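Visitor: Need the 3D shape of this:
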Amino acid sequence: MRVSKADASKARHLQRDALELAGVDPKYFYEDQASGKREDWPGLTACLKALREGDTLAVWKRDRLGRDLRHLINTVHELTARGVGLKVLAGDGVVEGAPSR
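Guide: Next comes the predicted model:
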């Protein structure tokens, strides 16, 4: 989960509710309170480090995972290379794992 100071309370609850509804155990929640423009997200760093092959990373929306499109693409590429799936719960459709052709 990532929230900014401006939307912290509302966005935190929306993200938490969506993750719990998707079956994510709260002990696996990682959180940052930071602008999308900041470079250091210690929660995301710890989360990515904890993921193992066969795991699936669930995020509320794609913009919670990357600072910008390049960062998002690089992160997804890293996850794929490590055998980690990705599940986006809301936004412009649900994306799971690798794109289908």
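
Visitor: switch to C-alpha atoms for all contacts and neighbour counts from now on
Guide: Fine.

Visitor: With adjacent residues omitted, what lies nearest to K37?
Guide: Ranked by CA to CA, 6 or more residues apart in numbering and with sequence neighbours excluded, the top spatial neighbour of K37 is R67, at 5.7 Å.

Visitor: I have a second one here; can you model it like the first so I can compare?
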Amino acid sequence: MLIGYARVSKADGSQSLDLQRDALIAAGVDEEQIYSDQASGKKNDRPGLEACLKALREGDVLVIWKLDRMGRSLNHLVKTTTLLSERGVGLKVLTGQGAQIDTTTAAGRLSFGIFAALAEFESELIRERTMAG
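Guide: Here you go, the predicted structure:
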């Protein structure tokens, strides 16, 4: 089953989820299977994302419009996608940077592996700087 997630950063009405919803529906996601938030990607407390992740079952694919809709930090994205993978859930990114990611394919898993390696490298650099400081 395809399950979608959409997010805009502002809840003041200045941003709309319409573009993302339309793209998710065009990709085959049932409108009733789209979860959403109106909150910064930096926030950990996003009820729509939490509900979406909870709804996903083995064999499902999480579809997002752009990679940054799921989160702003590479580390968060890698952790979330790794957890999905461990649960047998795929991830498909429709557009933007990261659009080549479709973890249901070999090429998509390779792309994700590169992102994961970069996130681990970034984490190690931060750890080294902290210890040196």
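
Visitor: Post the TM-score for the overlay when you can.
Guide: Superposed pair, TM-score by TM-score structural alignment, normalised by the length of the first structure: 0.90. Supporting alignment: 99 aligned residues with a CA RMSD of 1.6 Å.

Visitor: returning to that earlier point: ok, so what distance separates the residue nearest to K37 of the first structure from V88 of the first structure?
Guide: 16 Å (CA to CA, to the nearest Å).

Visitor: who's more crowded, those two?
Guide: V88 (21 against 17; other CA atoms under 10 Å).

Visitor: What lines up with that one in the second structure?
Guide: Superposed on the second structure with TM-score structural alignment, V88 of the first structure falls opposite V93.

Visitor: just D63 of the first structure next, same as before
Guide: Match for D63 of the first structure (TM-score structural alignment): D68.

Visitor: ok, now E39 of the first structure?
Guide: Match for E39 of the first structure (TM-score structural alignment): N44.

Visitor: Report the contact partners of its match.
Guide: By CA atoms under 8 Å, 6 or more residues apart in numbering, no residues touch N44 of the second structure.

Visitor: what's the answer for Y5 of the second structure, then?
Guide: By CA under 8 Å, 6+ apart, the contact set of Y5 of the second structure is I34, Y35, S36, G48, L49, C52, L62, V63, I64, W65, R69, M70.
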